[in-house]
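> What follows is a protein structure lacking sequence information:
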C-alpha cells in the first residue's frame, strides 16, 4: 500500500514539474516575425479570364486515386473536388436543376 502511494505521489510531482517546464519559456521570435506581414491586402478590381494556379503543399506524395470510394487521402480528395461534379444541383429555393446535359 505504501509503495502505491509513493509511486502515485512521485508521478504527480513529475507531472507537475513537466507542466511547469513546458509553460515556463515563451518564444518571442514568432511574435516579431508575425509583425512583418501586412495587416491588409490590396483591394483590386476583378479581372475577367486568365488562369488560376492552384498548389497543395504536403509531406506525402500524391497517389492519384480519383474514385471517391477508394480514396482515403485528403490530398486526393482536395484535388478530386474540381473534376468530381454531380448530376444535379439545387437553386436558392431548393428546386432541382440538371447540371450535366
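Yes, it's here. All values reported here derive from a predicted model rather than from experimental measurement.
> Please count neighbours and contacts with C-alpha atoms only from this point.
Noted.
> any idea how far residue 9 is from the residue most central in space within the chain?
Residue closest to the average C-alpha location in the chain (Cα atoms, centre = their mean): residue 74, at 9.9 Å. As judged by Cα to Cα, to the nearest Å, residue 74 and residue 9 stand 44 Å apart.
> dropping in the other structure now:
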C-alpha cells in the first residue's frame, strides 16, 4: 500500500512539473529575425556581358554519386549537374525530323543506302 502511494505521489508531482514547464515562458531568442532583414530582397539588374564563365553551386547533405545516365540516376542532384552536358547528338524540328542544326549531322543517300556523317563542334 505504501509503494502505491509513493508511486502515485511521484506521478502527480511529475505531471505537475511537466504542466508547468509546458505552460512556461518561451526562452527562444529572435535575434536572427532582425539580422535577416539586412539582406536585400531584390537583385540589382545589370547590363549583360558577352563571354565569361558562369559558376554555381548546389548544396546537399548527401554525397554526389556521379551517375550521369538518365536511366540509372536516382537523385535530383545527379540530374541537375548532368543537365548541362546532356544534349542530343541530332537536333529535330517540331515534327521530330532530324535537321542540320545539332552538333552532328548526316547526309542520307536512299538509292545507294548509305549515310555520310559530318560531326560539327
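In hand now; what should we look at? Everything quoted here is computed from the prediction, not taken from an experiment.
> Burial check on residue 80 of the first structure, number of neighbours?
Using other Cα atoms under 10 Å, residue 80 of the first structure has 17 neighbouring residues.
> what does it align to in the second structure?
Aligned by TM-score structural alignment, residue 80 of the first structure pairs with residue 82 of the second structure.
> What residues does its match make contact with?
For residue 82 of the second structure, the contact set (Cα atoms under 8 Å, 6 or more residues apart in numbering) comprises residue 68.
> how far away is residue 86 of the first structure from residue 100 of the first structure?
Noted for residue 86 of the first structure: a distance of 8 Å to residue 100 of the first structure, by Cα to Cα.
> Likewise for residue 80 of the first structure?
Distance from residue 80 of the first structure to residue 100 of the first structure, by Cα to Cα: 18 Å.
> now do residue 37 of the first structure
44 Å.
> again with residue 85 of the first structure
Residue 85 of the first structure is 9 Å from residue 100 of the first structure, by Cα to Cα.
> With residue 68 of the first structure instead?
Relative to residue 100 of the first structure, and taking Cα to Cα, residue 68 of the first structure is found at 19 Å.
> between these two, who's got more neighbours?
residue 68 (13 against 9).
> If we go by neighbour counts, what in stretch 31-51 of the second structure is buried?
Within stretch 31-51 of the second structure, no residue is scored as buried using 16 or more other Cα atoms under 10 Å.
> Please disregard the earlier target; I meant stretch 54-74 of the first structure.
residue 65.
> Residue 40 of the first structure matches what in the second structure?
Using TM-score structural alignment, residue 40 of the first structure lines up with residue 42 in the second structure.
> Show me where the first structure has its strands.
88-90, 96-98 (DSSP state E).
> Reformat these as CSV; add mean neighbour count and distance to residue 30 of the first structure.
Output for the strands of the first structure, formatted as CSV (neighbours: other Cα atoms under 10 Å; distance: least, Cα to Cα, whole Å):
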stretch, mean neighbour count, distance to residue 30 of the first structure
strand 88-90, 11, 45
strand 96-98, 11, 50
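> got JSON lines for these, with distance to residue 13 of the first structure too?
As requested, the strands of the first structure are arranged in JSON lines below (distance: least, Cα to Cα, whole Å):
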{"stretch": "strand 88-90", "distance to residue 13 of the first structure": "60"}
{"stretch": "strand 96-98", "distance to residue 13 of the first structure": "63"}
